[in-house]
Each structure stands twice: as C-alpha cells, then as structure tokens.
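Asker: Take this sequence and fold it.
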Amino acid sequence: MSGYSIQGRQVVNNSFSAQKINEPAFDAVFLILIVLLSGMGLTALFSSSYHFGEAVFDSPFYFVVKQLVWLSLGTGGAVVASRIPLDFLKNYIPAIMFVSIGINLLLYVPGLGFESGGAKRWLELGGVTFQPSELIRLSLVLYIAKMLEKNKGRMKDLSKAIVPQLLVIVVSTLVVYSQNDFSSAALIFAVAFLMLIMGGMSPVFILIMGAIGSLAAYIMLKSKPYRINRVLSWLNPESDPSGAGYQVLTARKALQAGGLWGKGAGQSTMKLGALPQAHSDFVFAIIGEEAGFIGILTVFILFGLFAWKGYSIALKADNDFKKYAAFGLTSAVYFQAMTNIAVVCGFIPATGIPLPLFSAGGSTSLITLIIFGLLLNISRRSPDKSGGEA
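Answerer: Below you'll find the predicted structure:
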C-alpha cells in the first residue's frame, strides 16, 4: 500500500514537473524590447525635461520622478495583464468597455474635469491627472476582438455583425472627440477600422465606412479654425515662422542640428526654451539633436521590432480573439508612435499625440505597458509554426 502511494506521488510529481517544463515561456525578445523602450524613453525624457523642470518646478527631476511612478504602476499592470487568464478577461470586456466610456464622461462632472490649452482631456483627483481616453484606446481594441471572434463568418451581415460594432466605435470616437481631441479620436477610429477589415468586413461596407469616416474627419477638421491653421502652417511653415509655423521649423532645426552622431547627451540647446513642449510631444526632436541620425534610427528600429514581434504574435495566435487583440494592441501603440514621429519630422500636421514611453504623460505610459503585458500574455499561450509553444 505504501509502495503504491509512493509510486502515485512519483507519478504526480513527474506529471507536475512535465507541466512546469512544458509551460510556455514569455517571448524573450519582446520582453527585452519593452525594457529597452522603457529605459531609452526615460533617459530621453530626463534629458529633454530637466531644464524646464528646474525653471518651473524648482526640480530638474520633476518629470522623470513622475514618469517613474507611472512606469512602476504600469509595470504592475503589465504583470497582471501578462498573467490573467484571457478567457476570464474576455467575459468582462463589454463591462470594461462600458466603464471606460463612463469614466470619460466624468470629465463633464464639475470639479473632476481638468482643462488645459482649451481641451478638457484629464481627470484630476487629489492633484493627480489622468487622461481617460487612453482607457478607450485599450478597451475598444479588446471589444472589437471579442466581437470579431463572435461574428466569425458573419461579417457581411450588416444588422447583426457590423452595426453593433460600428455603434460602439462611433460612440467611443465621439466621446474622445468631444474632449477637443481630434487626433486621438481619429487614431482610435483608424485602428478600429483596420481591425474590422482584418476581420473580413465586406468590401462594400469598407468603402462606405471609409467614405463616411473621411467626410466626418473633414467636417471635424473644418469645425475648428486652429486645425485649419495647423494644416496651413504644416504646408508652408515659412509663411508664419514666428507664429503657427514656429514649432514645425524649430523641430526641423533640432533634427538637422544633430547631424549623424548628435551633439551628445544633455547638450541640446532647443530644449532650453526654443522648442515648446520639448519634453512632451516633441521629445523626438531632442533625441535627434542630442543623438543625431543614429539616435533617430535606433528609435525607429526599436518600434519597428516591436511592430514585427507584435504582428508575429498575432499571426501565431491559437484562436481568433488573440489574433485580433494582438493585431489591434500592436497597431494602437505603433501607429501612435509613428504619428508622433511623423509630426516631429514634418510629414503630417501637429496632432498632440505623444510618443509612447518617451513623452511626459503617465496615462499613456500606464496603458502602453498594460498593452505590452497583454501581448506577452498572448505570446506565452500561442503556438509557433512548428506546433510547439512560442
């Protein structure tokens, strides 16, 4: 009897050991990329913000300390997101979507909404501000991924498959747009639209939705004179070099001043006051000035590798929800990064979109790290092409 028990324990122990050995590990390369992006972003933020922090807040470490706090919270969120059972999470996605929209509507509660630069985009509680539109950036991707899985093979059914998703997309976009945040609303809509295309939406619906979206964007753009001025100053910044075109021209000078190798860490002159928001939307210009073309190329490569790994995770996913979620989450971060870089390089008009993990802004860093955690989660449970685990 005792021998049987021992043998039974051995079987159990051997089974447990095999389970531990076969348990899929995180994508190591992707994890290294997250660390590199976070570390380089924090370094760039400190270099671009210490002068402004000392001049305005009497502390050169003001912004970097705040960023460290948010990165710590984001790291905790990423750990939870990387370990939470995805089937469990999927059950609560509609509720998460509903709560995200509700939190955004709190901006209109007196005493909660914080306004800056004519835009009411932040909730303020106890001196801490948070941009709730970042929650929609995350929750809408998860919601569409769930709906696309649910409606697999039915994406040509307008009333049952398309309309319910479009309603949530439109409401989410309008909620963000109402915060005087046209750029974020457009970016959220673009990612959602691409996910529907990937999900097999009918070409006819794609054309109709694309046309309606383009018309709505045009109307929204024309509704505010300053948006038109941004476009005009982007097309011809020299026409108003000390006004609307100033930021575009100054960012260009910073990038050109860096040359191949840059002026060296901490040696930027544009961040001393010449370039407004050097630590925020235009931190990439300071990277170019201090680290030169090599620094710019490094940032491009890191985000490019992130996109490659993220989309690879989507391709290897073992079910439709993971595939669509990985595609949308990767796009949400990568498109945001490329939009910011395109603005700084003068390829598109100024948008106010931050560079994830580089620009000052705890909300973006927190949600970006949670997105990274979810991607790690999907990578840990996705088989590779040979049939093993990734």
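Asker: For the rest of this, base every contact and every neighbour count on C-alpha atoms.
Answerer: OK.
Asker: Could you identify the longest helix within this structure?
Answerer: Ranked by number of residues, the top helix in the chain under DSSP state H is helix 283-316.
Asker: State the number of residues packed around F88.
Answerer: Neighbourhood size, F88 [other CA atoms under 10 Å]: 9.
Asker: Packing partners of the longest strand along the chain?
Answerer: The residue-count maximum for a strand in the chain (DSSP state E) belongs to strand 119-125. If you count contacts as 3 or more CA pairs under 8 Å, 6 or more residues apart in numbering; DSSP states H and E, strand 119-125 packs onto strand 113-116, strand 128-130.
Asker: Adding mean neighbour count, write those out as TSV.
Answerer: Formatted as TSV, the helices and strands packed on strand 119-125 follow (neighbours: other CA atoms under 10 Å):
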stretch	mean neighbour count
strand 113-116	15
strand 128-130	15
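Asker: for the ones you listed, which one sits closest to L45?
Answerer: With CA to CA as the measure, strand 128-130 is the member of those nearest L45 (18.5 Å).
Asker: Just name whatever secondary elements the closest one is in contact with.
Answerer: Against strand 128-130 (3+ CA pairs under 8 Å, 6+ apart) you get strand 119-125.
Asker: what's the angle between the strand or helix carrying V248 and helix 283-316?
Answerer: Per DSSP states H and E: V248 is located in helix 246-258. Angle, helix 246-258 to helix 283-316, by axes from the mean of the first three to the mean of the last three CA atoms, to 10 degrees: 90 degrees.
Asker: name the helices or strands packed onto helix 246-258?
Answerer: Helices and strands touching helix 246-258, by 3+ CA pairs under 8 Å, 6+ apart, are helix 283-316, helix 320-344.
Asker: any idea how far the shortest one is from the chain center?
Answerer: Averaging C-alpha positions (CA atoms, centre = their mean, to the nearest Å) puts helix 320-344 6 Å from its chain's average.
Asker: Okay, buried residues for that helix please.
Answerer: By neighbour count on 16 or more other CA atoms under 10 Å, the buried set for helix 320-344 is 320-344.
Asker: repeat for the first one
Answerer: Using 16+ other CA under 10 Å as the burial criterion, the residues of helix 283-316 that qualify are 283-296, 299, 302-303, 306-307, 309-316.
Asker: can you check stretch 214-222 too?
Answerer: If you call a residue buried by 16+ other CA under 10 Å, then stretch 214-222 has these buried ones: 217, 221.
Asker: Format the helices and strands packed on helix 246-258 as TSV; extra columns: distance to L255.
Answerer: Formatted as TSV, these follow (distance: least, CA to CA, whole Å):
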stretch	distance to L255
helix 283-316	5
helix 320-344	9
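Asker: Let me know which of those is the nearest to L148.
Answerer: Closest of the helices and strands packed on helix 246-258 to L148 is helix 320-344, at 7.4 Å (criterion: CA to CA).
Asker: any idea how far the most centrally placed residue in the chain lies from T364?
Answerer: By CA atoms, centre = their mean, the chain has its centre lying nearest to V333, at 3.2 Å. In this view, V333 and T364 are 10 Å apart by CA to CA, to the nearest Å.
Asker: want to put them side by side, so please do this one too:
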Amino acid sequence: MLITRRWELLREGSFGLPHRKSFLQDAAVEGLPDPHFFSRLSLMNFRIPSGPVVTSVLLMGLVLATGACRKARNQNTDLKQASSVVANELKSNGLGTLPGAVYRSQAGSPIHWQPWTKATLDRAKDANRLVFGVIAMPQQPGFQSVLESLAKDPALVSSINGTYVPVLIDGDASREVGLLTADLCAEIKRGLQLPLFIWMTPEGNPVAWIPAGKSSGANIADLFNQSHSIVSRMWVEDSDYVMKNSAMDNSRRRERIAQRKNVKVMSTQPAEDTVRGLRQLASFYDPHSRTFDEAGGLFPSGAIELLSTAAVHPGLPPEVRSRCLETVRELMIDLLPSAMFDPLEGGVFSSRRANSWALPAFNRDCGSQARAAVALIHAYRATGNKQALERALGLIEFAEKTYRTSEGLFAVGLANEAEASAWLWSVED
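Answerer: You can find the predicted model right below:
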C-alpha cells in the first residue's frame, strides 16, 4: 500500500497536502520509523526534480529489473556469434557475370554484393548475419544513382560488408520479390517506390524496409544509417526475437497474398464493360484544356494503342469508334510536335514533369521506345497521320542505335539517369 501511494505521488510530481493523511496512515501501518518525517516532508510540498540525473536513476532501475532476462538473451547471442562462420564467398563481390543491367552495373562495386539465392541465405545463417538487400528494377534507372551513393562512401561500405550479407535483387528477374515490394510499400502506407532497402533474416523474412528512391527526399547515407543503427542493435540484443517476430509477420503476409490470389474478380458482362470502359477513357481527354485526366505523367502509349485499336474495330458501336478516333487525333496534335520527343538525339522521354507535355522528365529507356513505337503505328493506322508513322520509325532507329547489344538483342536499364540541368537553359546561359 505504501509503495502504491508513493508511486502515485511520484507520478504527480510532488508530495502534496491532499495525500498527507493517507500517506501517514500507510506509514504507521507498515511500521516505518518516525512518521513525522514524512509529515514534515509533505508540508514542504516537495517537487521531484526532472532532469538527466532522475532520468538516469529511473533507467538504471529498469535495467536492473530486466537485467536477468537481457543477460540470458545476450548470452544466447554471444554463443551464436562465437560459432558463426563467414564464408569466403561473402568476402568479395559475388555478382560476377550475372546477366542484366542491375547486376552488371555493380559487378565492380566495393560492396560485397551477393546474388539472391538459397546458397546466399545459407551463408548468412552460418555467419549469423542479417541480409541487407536492395531491390531494384532496370526499368527505373534511378537505382544506379542510389547504388553509386552507397558504393562511394567508405564508411557505408564498411558497415554493410562488416555487419550484413549484402544482396542485390533484380525485381524484374526475381519476380516474386518484385511483386512483394508492392505489398511491403503498402504496409507502410507508401506507394510503390524503387529501389527499396530491405533487411531480412537468414530465412528470408523481412525485418524492416524503406524506399530509397529520389521521391523519398532523403540523403541515401542518412537513410541507411538511421535504419542500420536500429536494426543492427535489435539483432545484436535479441536475434531470436527478431527471427521469431519476422517469421510470424511474413506468415501472415503470405496468408493475405494467398487470399487475394484466390479472389477472382471477373466481369459478368465483359462486352458491356469493355464499351463502358472505352467511353470513360475517351472522356478523360478535354480538347479545350488539352489535358488527359487520370493518365498520370507517363507517355500515354497504352491509352493511344487501346483507343486506336478501338477506333477501327468493326465489332464496336459506331459512336464509340468515332469518339475513340477523335481522341487519338487530338492526342496526336498535342504529342507529336511536343518536347516529349528529343529533336537532337532522338527517342521519346518516358514521362513529363508537370501537367503539360512541354516539360518532360529527361529519362529514356528501351521499353518506353518500344511501347511508344507500337502505339504510334496503331495511331497511324487509325488516323492516317504520317507524322505518327515518322515518329514511330524514328523511335525504332533510336532504340537500335542506343540499346542494341552485340548479341543482336536489346538491353533494358543501361541508360543513365539524366539531370534536368543538362537539358535546360539557365539564366546565365
């Protein structure tokens, strides 16, 4: 009873008069010496000081109270560390000659990147280390600058190589991880953003993750260090808890994905829904403001191809075909002479920076050229616009010149990200 009362007073910050009587009674009942001492103390309205000294005392009490449990956990962790074995493969960059732009770009990195394989996870288990992964996709060239930021900082390289098993994951080649990225971003209420930093247990269960692209607005070194300090400390203090908790979370995640996979969303009237969808898509274009709502910032290759195909499809109502054709014609007026097409080197930019096609984001990749070329050929077939055909042939020529490999194929993800300052005039210029 005395302890309860004293804690109540401590919580309120003073030994005040309202609690004096019961406090003294409790002291007398417990047989404490000289209850008048507490009486004198209460009359002084003594206030508990707040500051680092008191905080230190309270924290020390918590440490002493939990010391036995923590000591046992630390002993368990120490045993694991003592028996850990770091394989020779983890002491150097293991990407070697893996195909693809993501792996090729980091084959010479000082970070000891490993491939996403079961053997790598087994080595992480033997080394008693977490996996630090970076999930990237070649269709998004921003991954190159992020990985370069990690590789050029000696302190970061040392932390990554000395603490984790670093794994570079091509989300396009390892589709299961690429698809998982969308769910992980949704769990932290973020849109899909790549590349993604992810910490995993040797079993491959996610522990923590954070988008690291330009849209995150954070310095890459700061972004890594903040997460690294927390995750690495958790692992050192209680790796068993991290393993167990992440396994439970991932099990629930798999259940949610399985439930979603088994839910089939199919139209019961596909013909009617198709016509309705085409009408709605065509209605997004406003010929007065010259805007295409709900199209986002990407070059609208998909919309152009679909509307152009619908415009000449004999099975659709004439009113729908006419509306789709008119929308394609207006889009060609907006797009073909716009800054989305590079007049110097050729090619089409993948996206725009604002609501107008007059200011593109200066990124080009092989996939965007292919999709735009196909869409413009369909637009030419529907409208007879010769400039659309010329643009399409120009994109094919640009892709062959820029992205063709020695094997006769086309490479995705090899284009470097371009800064806007390299394309725009400055005031001084």
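Asker: where does the TM-score land?
Answerer: TM-score for the superposed pair, counting by TM-score structural alignment, normalised by the length of structure 1: 0.26. Supporting figures: 160 aligned residues with a CA RMSD of 6.6 Å.
Asker: picking up where we left off before, is it possible to get TSV of the helices and strands packed on strand 119-125 of structure 1 that adds distance to V99 of structure 1?
Answerer: Below are these laid out as TSV (distance: least, CA to CA, whole Å):
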stretch	distance to V99 of structure 1
strand 113-116	17
strand 128-130	15
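Asker: closest to T75 of structure 1 out of these?
Answerer: Proximity to T75 of structure 1 (CA to CA) singles out strand 128-130 among those, at 16.9 Å.
Asker: Give me the neighbour count for S149 of structure 2.
Answerer: S149 of structure 2 - counted by other CA under 10 Å - has 13 other residues nearby.
Asker: Could you do S42 of structure 2 as well?
Answerer: S42 of structure 2: 21 surrounding residues under other CA under 10 Å.
Asker: Could you give me the buried positions within the helix or strand harbouring it?
Answerer: Secondary structure from DSSP H and E places S42 of structure 2 in helix 35-43. For helix 35-43 of structure 2, a neighbour-count test (16+ other CA under 10 Å) marks 38-39, 42 as buried.
Asker: Contacts for stretch 255-264 of structure 2 next, please.
Answerer: Taking contacts as CA atoms under 8 Å, 6 or more residues apart in numbering, no residue outside stretch 255-264 of structure 2 touches it.
Asker: what packs against the helix holding S42 of structure 2?
Answerer: Packed next to helix 35-43 of structure 2, using 3+ CA pairs under 8 Å, 6+ apart, are helix 20-30.
Asker: Next, the buried residues of the helix it packs on.
Answerer: By neighbour count on 16+ other CA under 10 Å, the buried set for helix 20-30 of structure 2 is 20, 23-24, 26-27.
Asker: and S149 of structure 2, what does it touch?
Answerer: S149 of structure 2 makes contact with 220-221, according to CA under 8 Å, 6+ apart.
Asker: quick one, helices of the stretch 1-150 of structure 2?
Answerer: 2-12, 20-30, 35-43, 52-83, 101-105, 118-127, 142-151 (DSSP state H, counting those that start in this stretch).
Asker: So for V167 of structure 2, which of those helices sits nearest?
Answerer: Nearest of the helices of the stretch 1-150 of structure 2 (CA to CA): helix 118-127, 8.2 Å.
Asker: okay, the angle between the closest one and helix 52-83?
Answerer: Using the same axes, to 10 degrees: helix 118-127 of structure 2 against helix 52-83 is 120 degrees.
Asker: so where do the strands sit in the stretch 251-400 of structure 2?
Answerer: In the stretch 251-400 of structure 2, the strands defined using DSSP state E, counting those that start in this stretch lie at 285-286, 291-292, 351-352, 360-361.
Asker: helices or strands next to the first one in the packing?
Answerer: Based on contacts counted as 3+ CA pairs under 8 Å, 6+ apart, the elements that strand 285-286 of structure 2 packs against are strand 291-292.
Asker: what's the burial count for L194 of structure 1?
Answerer: If we define neighbours as other CA under 10 Å, then L194 of structure 1 has 15 of them.
Asker: For the helix or strand V65 of structure 1 falls within, name the packing helices and strands.
Answerer: Assessed by DSSP H and E, V65 of structure 1 sits inside helix 62-83. In terms of contacts (3+ CA pairs under 8 Å, 6+ apart), helix 62-83 of structure 1 is packed against helix 28-57, helix 362-380.
Asker: between the shortest one and helix 62-83, how big is the angle?
Answerer: Between the direction of helix 362-380 of structure 1 and that of helix 62-83, the angle (the same axes, to 10 degrees) works out to 30 degrees.
Asker: how close does Y226 of structure 1 sit to V79 of structure 1?
Answerer: Taking CA to CA as the measure, Y226 of structure 1 and V79 of structure 1 are separated by 41 Å.
Asker: before we move on, the earlier item: adding distance to K80 of structure 2 as columns, could you present the buried residues of helix 35-43 of structure 2 in CSV?
Answerer: As requested, the buried residues of helix 35-43 of structure 2 are exported to CSV (distance: CA to CA, whole Å):
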residue, distance to K80 of structure 2
F38, 52
S39, 55
S42, 53
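Asker: so, if you compare those residues, which one comes nearest to Y285 of structure 2?
Answerer: Within these, the smallest distance to Y285 of structure 2 is 76.9 Å, found for S42 (CA to CA).
Asker: Please verify my assumption that the closest one contacts R20.
Answerer: Yes - assessed by CA atoms under 8 Å, S42 of structure 2 is found in contact with R20 at 6.4 Å.
Asker: that older thread, and the gap between the residue nearest to the centre of structure 1 and I367 of structure 1?
Answerer: 10 Å.
Asker: quick revisit: out of the strands of the stretch 251-400 of structure 2, nearest to K118 of structure 2?
Answerer: Per CA to CA, nearest to K118 of structure 2 of those: strand 351-352, 37.5 Å.
Asker: Tell me the helices and strands packed up against the closest one.
Answerer: In terms of contacts (3+ CA pairs under 8 Å, 6+ apart), strand 351-352 of structure 2 is packed against strand 360-361.
Asker: Now do A82 of structure 2 against G67 of structure 2, distance only.
Answerer: Following CA to CA, the distance that separates A82 of structure 2 from G67 of structure 2 is 22 Å.
Asker: for Q75 of structure 2, same thing?
Answerer: If you measure Q75 of structure 2 against G67 of structure 2 using CA to CA, the figure is 12 Å.
Asker: What are the boundaries of the helices in the stretch 251-400 of structure 2?
Answerer: Ranges of helices within the stretch 251-400 of structure 2 are 270-283, 301-311, 318-335, 366-383, 386-403, based on DSSP H, counting those that start in this stretch.
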